[in-house]
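Asker: got a predicted structure here, sequence first:
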Amino acid sequence: MRILLTNDDGIHAAGIRSLWAELAQIANELFVVAPDAERSACSQSITVHQPIRVDKFPVENQSNVQAWAIAGTPADCIKIALEALNLEPDLIVSGINHGPNLATDVLYSGTVSAAIEGALHGIPSVAVSLAGRNPSDFTPAARFIAKFVPTMAGHALPPNTLLNVNVPDLPQADIQGVRVTKLGSIAYENVFEKRQDPRGRVYYWMGGSLVYGDNESDSDVTAVQSGYISVTPVHFDLTNYTIMNMIRDWKIELN
């Protein structure tokens, strides 16, 4: 099995290094193509107005691993890997993200967007996050994904679909199990602090707090809060098919 590994926290991040160590033990070939620095919350952005530097990354004592550091976004990493480096992975793994990617977080997440890019290329893809605000032990999440990947590889996903996995930030013995979930509901109460730079120019620094909405028992938010690993199939056809006929009834005309 050939696995392509990326993330949005950068190639030096603890999450990807932990997953790298586990996946190297099960992959015939492991390709690590990750940003050279943190690119969190960049969603599906790609680099179009500046060059993308691609540097071979040193790998020691792992003959089945090749690695590259990319001066771009997670989506760039997948595009470069598949369309410039001409790698041919059987499966793409993005993570482990340093923090949760639950509910509408998937719209902002570089981690999830890398998996979306993989699915756009028709390759089975999974994003994985450690759902803690200051995570430190990525081993349980890495071991779960190393066990999960062969299972995933043995089953076909529908087109334009990826899997989004969130692992609670708990010791291995305290994780309750695995649930297949839907996206839940969270929101942010954003606060924009107005500041001034040394030249007198005004800028804003965004902060705020997380607010959980009412979440049903089968949501990813509820699963993680209850100590379960959530596995959420995410389909990125954003069309709201249920109201298409309603919009047609508006009788929209050109003139």
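Answerer: Okay, I see it. Numbers count the residues shown, from 1 in each chain.
Asker: C-alpha from now on. contacts and neighbour counts both.
Answerer: OK.
Asker: what comes into contact with the biggest helix by length in the chain?
Answerer: For the chain, the helix with the greatest residue count under DSSP state H is helix 139-153. Contact partners of helix 139-153, identified using C-alpha atoms under 8 Å, 6 or more residues apart in numbering, comprise 18-19, 22-23, 26, 90-91, 96, 124, 128-130, 167, 171-172.
Asker: what's the end-to-end length of stretch 170-185?
Answerer: The first residue of stretch 170-185 is 22 Å away from its last residue (C-alpha to C-alpha, to the nearest Å).
Asker: chain center to that stretch, what's the gap?
Answerer: 17 Å (C-alpha atoms, centre = their mean, to the nearest Å).
Asker: quick one, strands of the stretch 1-150 of the chain?
Answerer: For the stretch 1-150 of the chain, strands defined by DSSP state E, counting those that start in this stretch occupy the ranges 2-6, 29-35, 54-57, 65-70, 91-98, 125-131.
Asker: which residues does the shortest one contact?
Answerer: Identification of contacts with strand 54-57 by C-alpha under 8 Å, 6+ apart yields 66-71.
Asker: check which residues of it are buried.
Answerer: Within strand 54-57, the residues that count as buried by 16 or more other C-alpha atoms under 10 Å are 54, 57.
Asker: ok, second structure coming up, stack it against the first:
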Amino acid sequence: MDILLSNDDGVNAIGINRLREALLTVGNVITVAPDQDCSGASNSLTLRNPLRLSQHGAQVYSVNGTPTDCVHLGLGLYATDPDMVISGINAGANMGDDVLYSGTVAAAMEGRFLGYPSLAVSLASLDRSPLVHYDTAVKAVLHLLPFVKTYPDAANMILNINVPDVPWEQVQGFCVTRLGQRHRSEPVIRAEDPRGKPIYWIGPPGAAADAGEGTDFYAIQASYVSITPLHADLTRHRALAETARWLEACHAAP
């Protein structure tokens, strides 16, 4: 199995290196990741500056760009098409509204845009304590890997996988979930630099708002591996008819 591996935490992150070591036991892996932490980069592309590919050992590369850039450059390293794209293991959850901002999810989504089955993998904790059980996330990926080719419509597969930060023996199983929702983010944090000039930090994400049964938040709380199938169609299909009626009324107004 040929796997393109990327992330948004950077080429030196714990998660991607733990996963790479494990994947090398089951297939050929090319790793292409950002040269620095690009968390929150979403689906952004670098279009105004040249990209540079730097090698860090056998089939391990960094790019001075975004996770999406990494997937594009990584695919160019293959003589034949890889079997899939994996992004992760992210240091922290990518649940609910997080997927709109996540570079981890974006790398997987770009893999799917380009025609490859893709996984986004995150180690999730509902508090902000240090993450410990990367080995659990690795085992979850290795468990799912043999079944990727049997996934219906595999070329359009984007699975957002969140793994609870608990020992493997405490994982209750795997479950299919929908995205939950968070409360709005906390306010911007104002501070000062050493010269007394104002600086600002984007506030932390909000706590879970929709975390009921069936959501990714609920699964992680119950120590299940959450698997959410994603697609990139942002159309609000249920609103098409009412939007058409609204537009018709706009045209009819004097």
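Answerer: Happy to help now that I have it. Predicted, not measured: the structure shown is a model, and the values here were computed from it.
Asker: TM between them?
Answerer: With the length set by TM-score structural alignment, normalised by the length of the second structure, the two chains reach a TM-score of 0.90; 247 aligned residues with a C-alpha RMSD of 2.0 Å.
Asker: coming back round to it: neighbour count added to the contacts of strand 54-57 of the first structure, as a markdown table?
Answerer: Formatted as a markdown table, those follow (neighbours: other C-alpha atoms under 10 Å):
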| residue | neighbour count |
| --- | --- |
| 66 | 17 |
| 67 | 19 |
| 68 | 22 |
| 69 | 22 |
| 70 | 24 |
| 71 | 21 |
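Asker: show me which of the residues you listed is closest to residue 198 of the first structure.
Answerer: For the contacts of strand 54-57 of the first structure, the residue nearest residue 198 of the first structure by C-alpha to C-alpha is residue 71; the value is 29.0 Å.
Asker: map that closest one across to the second structure for me.
Answerer: Using TM-score structural alignment, the partner of residue 71 of the first structure in the second structure is residue 64.
Asker: that match and residue 51 touch, don't they?
Answerer: Yes - between residue 64 of the second structure and residue 51 a contact is recorded at 5.9 Å, counting by C-alpha atoms under 8 Å.
Asker: give the aligned equivalent of residue 197 of the first structure in the second structure.
Answerer: Looks like residue 197 of the first structure aligns to residue 193 there (TM-score structural alignment).
Asker: and the closest residue to its match other than its chain neighbours, what does it touch?
Answerer: Excluding the flanking residues, the one nearest residue 193 of the second structure by C-alpha to C-alpha, 6 or more residues apart in numbering is residue 199, at 6.4 Å. By C-alpha under 8 Å, 6+ apart, the residues touching residue 199 of the second structure are 190-193.
Asker: now do the same for residue 225 of the first structure: its match in the second structure.
Answerer: So residue 225 of the first structure corresponds to residue 221, using TM-score structural alignment.
Asker: what is the burial count for its match?
Answerer: Residue 221 of the second structure has 14 neighbouring residues, counting by other C-alpha atoms under 10 Å.
Asker: how close does it sit to residue 214 of the second structure?
Answerer: Here the distance between residue 221 of the second structure and residue 214 of the second structure works out to 11 Å (C-alpha to C-alpha).
Asker: got it, and residue 166 of the second structure?
Answerer: From residue 166 of the second structure to residue 214 of the second structure the distance is 20 Å (C-alpha to C-alpha).
Asker: neighbour count: the two, which is higher?
Answerer: Each of residue 166 of the second structure and residue 214 has its neighbours counted (other C-alpha under 10 Å); residue 166 has more, 21 against 15.
Asker: wouldn't the more buried one be in contact with residue 131 here?
Answerer: No - at 9.2 Å, residue 166 of the second structure does not count as touching residue 131 under the criterion of C-alpha under 8 Å.
Asker: circling back to that earlier point, with secondary structure added, can I get the contacts of residue 199 of the second structure in CSV?
Answerer: Below are the contacts of residue 199 of the second structure laid out as CSV (DSSP: H, G, I helix; E, B strand; the rest coil):
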residue, secondary structure
190, strand
191, strand
192, strand
193, coil
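Asker: could you dump these to a markdown table with neighbour count and distance to residue 232 of the second structure?
Answerer: Formatted as a markdown table, the contacts of residue 199 of the second structure follow (neighbours: other C-alpha atoms under 10 Å; distance: C-alpha to C-alpha, whole Å):
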| residue | neighbour count | distance to residue 232 of the second structure |
| --- | --- | --- |
| 190 | 11 | 34 |
| 191 | 12 | 37 |
| 192 | 10 | 39 |
| 193 | 9 | 40 |
